[in-house]
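1. structure here, sequence nowhere to be found:
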């Protein structure tokens, strides 16, 4: 049977504006690698080389970055979801465009600390028709909820106002043994009150029709990149696992677990965990504190940064200011004189304080 990966990246990322006006969530890099590329590498390492990417908002940017997948060692085809009609509809679009057989569906803004290997293995070994990955979350109302009785999922509820007791939430990976069953299920569901074909309704069809629906609870962290804080939380989790590597030039001081890529120059101080991307320059009066990711071609003079992500080719002149809990869009210019400042800005913005 054919095996296809499906990565869903058609969303507009409205809660991440202004960043997502020009940069879709899955293309936001962390430590030099966009999330969508990390997902493709995870699928490839589990033997999934045929991948459909379902695009919508700014879809041409995915085509520019990924092309036909040959540079990553996979085959990529694109499906288009022109309207926001939900996850189930996006899967349906990929099937319409040729994704058949076994499907491993991954949301493009989700990331799993433990990787995908265990989930895919348990799905196949259990001979399930559908397999989902669940977790506990402090705000279950943001996600689909699974009600479990006697070790089985008996009901799925999309974003409940009142979550059921001890509920587990659905993460962004769904596995189906046969695309034909997915199409049968899709043909029976109708748009929800918010106008979307919900993944919970699609999988509920399998439950109601006696199909074998399995699940796992992830035993590590899971992040859904819905908000700026979610992106920063993912950055912190990934930096927690970083191994030190210095390929650039250190003229100043580096402490702890720090990655300095080739072509980067550090004249100031960097305290790990931290990442300094290719060709970036950290000026002699600058202090990079813990949990900072500086992407490629960034220039920073003065000030200090903590718990922040600075995207490619930004320019920061911080004076005596301290930038905290911030995301600075690519090619932006920030000029500050003093104080503790938090910013979330999109591409090409200019911020100047008096």
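-> Structure received. Computed from a prediction, not measured in an experiment: that's the story for all the values here. Numbers count the residues shown, from 1 in each chain.

2. for the rest of this, base every contact and every neighbour count on C-alpha atoms.
-> Fine.

3. tell me, how many residues neighbour residue 290?
-> 22 (other Cα atoms under 10 Å).

4. kindly report the same for the one 5 residues further on.
-> Applying other Cα under 10 Å, we find 26 residues neighbouring residue 295.

5. isn't residue 26 right up against residue 34?
-> Yes - using Cα atoms under 8 Å, residue 26 is in contact with residue 34, at 6.4 Å.

6. more neighbours: which of those two?
-> Applying other Cα under 10 Å to residue 26 and residue 34 shows that residue 26 carries more neighbours, namely 24 against 15.

7. touching, residue 67 and residue 78? I think so.
-> No - Residue 67 lies out of contact with residue 78 (Cα under 8 Å); the separation is 9.6 Å.

8. which of those two has more residues huddled nearby?
-> Comparing residue 67 with residue 78 by other Cα under 10 Å, the one with more neighbours is residue 78, at 20 against 16.

9. check which helix or strand covers that one.
-> Here residue 78 sits within strand 75-80, counting by DSSP states H and E.

10. packing partners for the following helix or strand past that strand?
-> The helix or strand immediately downstream of strand 75-80 is helix 87-96, counting by DSSP H and E. Contact partners of helix 87-96 among helices and strands, from 3 or more Cα pairs under 8 Å, 6 or more residues apart in numbering; DSSP states H and E: strand 3-8, strand 50-55, strand 75-80, helix 179-186, helix 199-208.

11. comparison target below:
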């Protein structure tokens, strides 16, 4: 079985971060989200992977390479514009050939992995097999209606009146029948070829479409809130390890990972926390559930339940929590101006001011 991983898309909910990079490369516990998908594919025994890339394809290639570090052989497929998941399947036809394949959205995090799904797909063949999870607001997702035997009766994309609470989570096992389906459908109102329309076409043709439900940790890391929650899940499973320098005035409590080249001085770190190579934490309190990226600086500050991307600097912040701080960003005390705030804010940024 081959796999097709989507690593393009615009990531509109993660602006301004996605103005300068692919959302699949944003870090979870200091590793790109995409890496966890590739790890899961390799663990499931898949070796041939097609990665669909868009505007930031060069960045993805530089980080992922030929896939050898993951035990994979990767072929890159260029999607000129984000025209939908089914369109990605269309352009990947030559790579996929007439084989069964797994489709995985590269910004998804699925803690349980893919081994069980791959095994069951081989043992019980179907035209398509969908991975679902119950959600509180199904109108924000693709939704599947499933009978008592696990057969899919209907799928809809973000319906106003959902027929169930079971959302598609972006993991599918397909037979070659999907290629006829994606050729048969037309663009939706938003101008995309929807994979839900292709699945519904297969259902309408009388093909066997099966569903599996997972209640394990899953997130579409398409928003800052989801990024922080996935970071929490990953850090919860992390083991502590000290490879960098921690001075005698510092206290490390619980599972803390300090990468080689990182420095902790006069600070209290309460895990789970990961501190990347080249980062310096001094006279600060950090954690829990915080990831500090490579070459970051945290001085005279308190940071908790946050993600700092590479090169970010936090200085003199009495308390930062539930925050996502971008590459090379600087957080520092403002001048004491009476009744005024001085701001330099990029496009689509959000700033929350206390009275």
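-> Received it, and whenever you're ready, just let me know what you need. If you're wondering where the values come from, they're calculated on a predicted model, not measured in any experiment.

12. any idea what the TM-score comes out to?
-> TM-score for the superposed chains, counting by TM-score structural alignment, normalised by the length of the first structure: 0.90, backed by 339 aligned residues with a Cα RMSD of 2.3 Å.

13. mean deviation of the strand holding residue 78 of the first structure from the second structure?
-> Compared with the second structure after fitting, strand 75-80 of the first structure has a mean deviation of 1.2 Å; criterion: mean Cα distance after the TM-score superposition for the first structure.

14. so where is that strand in the second structure?
-> Across the second structure, the stretch matching strand 75-80 of the first structure (TM-score structural alignment) is residues 73-78.

15. and the matching stretch, what's buried?
-> 74-78 (16 or more other Cα atoms under 10 Å).

16. next: stretch 58-77 of the second structure.
-> Applying 16+ other Cα under 10 Å to stretch 58-77 of the second structure flags 60-61, 64-67, 70-72, 74-77 as buried.

17. equivalent analysis for stretch 78-92 of the first structure, please.
-> 78-81, 84-92.

18. same question for stretch 5-19 of the first structure.
-> 5-13, 16-19.

19. before we move on, what about stretch 88-99 of the second structure?
-> 88-90, 92, 95-96.

20. what's the distance between the closest residue to residue 330 of the second structure other than its chain neighbours and residue 281 of the second structure?
-> Closest residue in space to residue 330 of the second structure, ignoring its immediate chain neighbours: residue 313 at 4.8 Å, by Cα to Cα, 6 or more residues apart in numbering. Using Cα to Cα, to the nearest Å, one obtains 10 Å as the distance from residue 313 of the second structure to residue 281 of the second structure.

21. now do the shared contacts for these two.
-> Common contacts of residue 313 of the second structure and residue 281, defined by Cα atoms under 8 Å, 6 or more residues apart in numbering, comprise 297-298.

22. on that earlier part again, residues contacting the strand holding residue 78 of the first structure, please?
-> Taking Cα under 8 Å, 6+ apart as the rule, strand 75-80 of the first structure contacts 10, 49-56, 66-70, 93-94, 97.

23. repeat the analysis, applying 10 Å as the threshold.
-> Identification of contacts with strand 75-80 of the first structure by Cα atoms under 10 Å, 6 or more residues apart in numbering yields 5-10, 40, 48-57, 59, 62-63, 66-70, 90-99.

24. now do it: distance to the chain's middle.
-> 18 Å (Cα atoms, centre = their mean, to the nearest Å).

25. quick check: angle from it to strand 50-55?
-> Here strand 75-80 of the first structure runs at an angle of 30 degrees relative to strand 50-55 (axes from the mean of the first three to the mean of the last three Cα atoms, to 10 degrees).

26. and strand 75-80 of the first structure with strand 3-8, angle?
-> 40 degrees.

27. please enumerate the helices of the first structure.
-> 35-44, 59-66, 87-96, 117-125, 179-186, 199-208, 228-239 (DSSP state H).

28. will you turn those helices into TSV that also has distance to residue 168 of the first structure?
-> Formatted as TSV, the helices of the first structure follow (distance: least, Cα to Cα, whole Å):
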stretch	distance to residue 168 of the first structure
helix 35-44	23
helix 59-66	32
helix 87-96	19
helix 117-125	16
helix 179-186	23
helix 199-208	13
helix 228-239	19
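
29. what span of the first structure lines up against stretch 117-126 of the second structure?
-> Under TM-score structural alignment, the alignment places stretch 117-126 of the second structure onto residues 119-128 of the first structure.

30. just the terminal-to-terminal distance for stretch 80-91 of the second structure.
-> OK, stretch 80-91 of the second structure end separation, Cα to Cα: 10 Å.

31. contacting residues around residue 154 of the second structure?
-> 143-147, 163, 196-197, 199-201, 203-204, 209.

32. re earlier: nearest to residue 265 of the second structure, of the buried residues of stretch 88-99 of the second structure?
-> The closest of those to residue 265 of the second structure turns out to be residue 88 (Cα to Cα; 48.5 Å).

33. isn't that closest one right next to residue 5, touching?
-> Yes - using Cα atoms under 10 Å, residue 88 of the second structure is in contact with residue 5, at 9.4 Å.
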